[in-house]
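**Q** make a model of this:
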Amino acid sequence: MAEAEGARKPARERILDTAAELFYREGIRAVGIDTIIARSGVAKMSLYRNFASKDDLVCAYLERNMAQHAAWWDRVTARHPGDPCAQMKALFTALGHWIDHPKFQGCPFTSAAAELRDPANPVRVLALGHKRMVRDRLHALAVAAGADDPDRLCAQLQLLMEGAYAAGRALDLGPGNEAVASAAAALIDGACGGACGRKIG
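**A** Purely as a prediction, here's the structure:
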C-alpha cells in the first residue's frame, strides 16, 4: 500500500522525500544523485527536470524543513497566547522531546552549514539564513517577555538550542531531555524576573 501511494506522488515529491530522508540520516555529501534516483524510482532526466543540480535539490530540502520548522514553532507557541515567557519555555520543552525521538539526527541546518563551508554556496547561505530567523524570533519573544537584556537572553537560548541539537545524539539528558527545558526555564526566569507569568495583549 505504501509503495502504491508513493508511486502516485508526483516525481518531484518522490525525489524530495527520498533526498530528505537520505540527507538527514546520512549527510549531504555522503549521498549522491545516483542513489537518490535509484531509491526514488525516477529517471535521471526527471530529476534534472525538477532540480537543476544537487545544490538545487539540497536547497529545496532545506526550504521544506524551514516551512516545517516554522509550522512547529507556531503550533507550540499558539498553546500559550499572549504569554511570551511560557512560549519560550514551551519551545524548549518541545525541543527536548524532539531530540529524544529515535529518528533524531541533529539539526539539518546546522549539519548543512558544517558540511558546506564555502560562504558563497547557496545551501550554506540558506542554512545560516534560517539560524538568523530563529535568532530573530527568539529575540522578539525575549523583548515581548520584558527581558532585562533581550540580546543576551536570545544569545543564551540559541546557544542552548544548538548545544541540545549536538548533545541529543550523544548524551542521556533524562526522560524527555528535561535538562533542556529546565536550563531554558532558568535562563528565562533569570532574565525576565517578575515579568514571567504576565500575559500581554
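
**Q** contacts, neighbours, all on C-alpha from now
**A** OK.

**Q** neighbours of Tyr48, how many?
**A** Neighbours of Tyr48 under the rule other Cα atoms under 10 Å: 15.

**Q** and it, how far from Asp17?
**A** In this view, Tyr48 and Asp17 are 16 Å apart by Cα to Cα, to the nearest Å.

**Q** how about the helices in this structure?
**A** Counting by DSSP state H, the chain has helices at residues 2-8, 11-26, 33-40, 44-50, 54-77, 84-99, 108-115, 122-144, 150-167, 178-192.

**Q** any idea which of those is most buried?
**A** helix 84-99 (a mean of 22; mean count of other Cα atoms under 10 Å).

**Q** report the distance from that helix to the chain centre.
**A** Computed by Cα atoms, centre = their mean, to the nearest Å, the separation of helix 84-99 from the middle of its chain amounts to 13 Å.

**Q** would you do the same for the sequence below? I want to compare the two.
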Amino acid sequence: MPPPTASRPARDRLLTAAGALFYESGIAATGVDAVLARAGVSPATMYAHFAGKDGLVAAYLEDRHTTWRQTWDAVLAERTDAVDRLLSVFDAVDRFRGEQGNRRGCAFLAAATELPPGHPGRRWLDADSELLTARLRELAADTGLPDPDDAAATLLLLYDGALSRLARAATTPALPGDDPVTRARRLAAAWVAAHRG
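**A** Modelled structure (predicted):
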C-alpha cells in the first residue's frame, strides 16, 4: 500500500495506516495513537470518519475484502477452462500477494482470532467466508465434479492451510519445499483430477 501523504483525504490516510499496522502487528497490538501518527491526523479527524477503533477495524476489513474480491474477479475473468477457474483462487492469492505485499498470511484468519463475538468487523470475516464457500461451490459445479460442496470444502481447507503456512513463515524459518500457495494449488489440481474421473 502507498504511504499516507498529506495530499490524500484523511479517511484514505487513516485506512492506509490502519491497514498496514493491523496487518503487520495485529489488531489488538496496534493502538489508535500509532494509526493517527502514521496517518498524520488528529483524534477528532478519526472520530469524524470512524466510530472509534472498532469502526476503523471494520472499515479496514471491508476495504481488504473488496480488494481481495476484485483481485479474484480479475483473475477469473482471464480464465475460460472450468478447472482453471476453480483453481483461480490460488492464482488470485499470488496476484494479491504481489500487489499488496501480503507476506504474513491471511488478514481475515488473523482477525478471526482477535475479534470478539459481536465486533463490527466480524461482518467482513463472514463475508469473506461466504464469498469463498459460495464461489468455490459454484466453480466446482461448473467442472462437473459430483459433489461441489465437498470440493469447495477441500479447496477451502487447502487455501486456509496455505495462508496459515505463509503466516508461520513470517516468524519461523521456512520448511523445505516450494511456496505454500503453489503447493496447495498443485494438491488441489490433483484432487480435482482424481475426483472428476
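
**Q** would you give the TM-score for this superposition?
**A** TM-score for the superposed chains, counting by TM-score structural alignment, normalised by the length of structure 2: 0.86, backed by 189 aligned residues with a Cα RMSD of 2.3 Å.

**Q** tell me the counterpart of Pro122 of structure 1 in structure 2.
**A** Using TM-score structural alignment, the equivalent of Pro122 of structure 1 in structure 2 is Pro120.

**Q** any idea how far Leu56 of structure 2 is from its match?
**A** In this structure, Pro120 of structure 2 lies at 10 Å from Leu56 of structure 2, with Cα to Cα as the measure.

**Q** before we move on, what about Asp91 of structure 2?
**A** To Leu56 of structure 2, Asp91 of structure 2 is 29 Å away according to Cα to Cα.

**Q** now do Asp73 of structure 2
**A** Distance of Asp73 of structure 2 to Leu56 of structure 2, given as Cα to Cα: 26 Å.

**Q** so Ala179 of structure 1 sits right up against Leu173, yeah?
**A** Yes: between Ala179 of structure 1 and Leu173 there is a contact at 5.9 Å, judged by Cα atoms under 8 Å.

**Q** hmm, Ala112 of structure 2 is touching Asp126, no?
**A** No: Ala112 of structure 2 is beyond contact range of Asp126, at 9.6 Å (criterion: Cα under 8 Å).

**Q** which one is Ala147 of structure 1 nearest to, not counting chain neighbours?
**A** Cys192 (4.3 Å; Cα to Cα, 6 or more residues apart in numbering).

**Q** ok, Ala155 of structure 1 next?
**A** Using Cα to Cα, 6+ apart, the closest residue to Ala155 of structure 1 is Arg135 (7.6 Å).

**Q** what do we get in structure 2 for the one you found?
**A** With TM-score structural alignment as the criterion, Arg135 of structure 1 matches Thr133.

**Q** dump the residue contacts of that match.
**A** Thr133 of structure 2 makes contact with 152-153, 156 under the criterion Cα atoms under 8 Å, 6 or more residues apart in numbering.

**Q** and of these, the nearest to Ser25 of structure 2?
**A** Distance to Ser25 of structure 2 across these (Cα to Cα) is lowest for Leu156, with 25.4 Å.

**Q** might you report the residue contacts of that closest one?
**A** By Cα under 8 Å, 6+ apart, Leu156 of structure 2 lies in contact with 132-133, 136.

**Q** quick one: those residues as CSV, columns for distance to Val83 of structure 2 too.
**A** Converted to CSV, those look like this (distance: Cα to Cα, whole Å):
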residue, distance to Val83 of structure 2
Leu132, 16
Thr133, 16
Leu136, 11
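
**Q** out of those, which one sits closest to Gly105 of structure 2?
**A** Taking Cα to Cα as the measure, Leu132 is the one of the contacts of Leu156 of structure 2 closest to Gly105 of structure 2, at 15.9 Å.

**Q** contacting residues for that closest one?
**A** Taking Cα under 8 Å, 6+ apart, we find Leu132 of structure 2 in contact with Leu156.

**Q** against Leu14 of structure 2, how distant is it?
**A** Counting by Cα to Cα - Leu132 of structure 2 and Leu14 of structure 2 are separated by 28 Å.

**Q** from Glu24 of structure 2, how far out is the counterpart of Leu160 of structure 1 in structure 2?
**A** Using TM-score structural alignment, the equivalent of Leu160 of structure 1 in structure 2 is Leu158. To Glu24 of structure 2, Leu158 of structure 2 is 24 Å away according to Cα to Cα.

**Q** rewinding a little: aligned counterpart of the residue nearest to Ala147 of structure 1 in structure 2, please.
**A** So, by TM-score structural alignment, Cys192 of structure 1 is matched to Arg196.

**Q** wait, isn't that match in contact with Leu145?
**A** Yes: assessed by Cα under 8 Å, Arg196 of structure 2 is found in contact with Leu145 at 5.2 Å.

**Q** does the residue nearest to Ala147 of structure 1 touch Ala144 like I think?
**A** No: using Cα under 8 Å, Cys192 of structure 1 is not in contact with Ala144; the gap is 9.9 Å.
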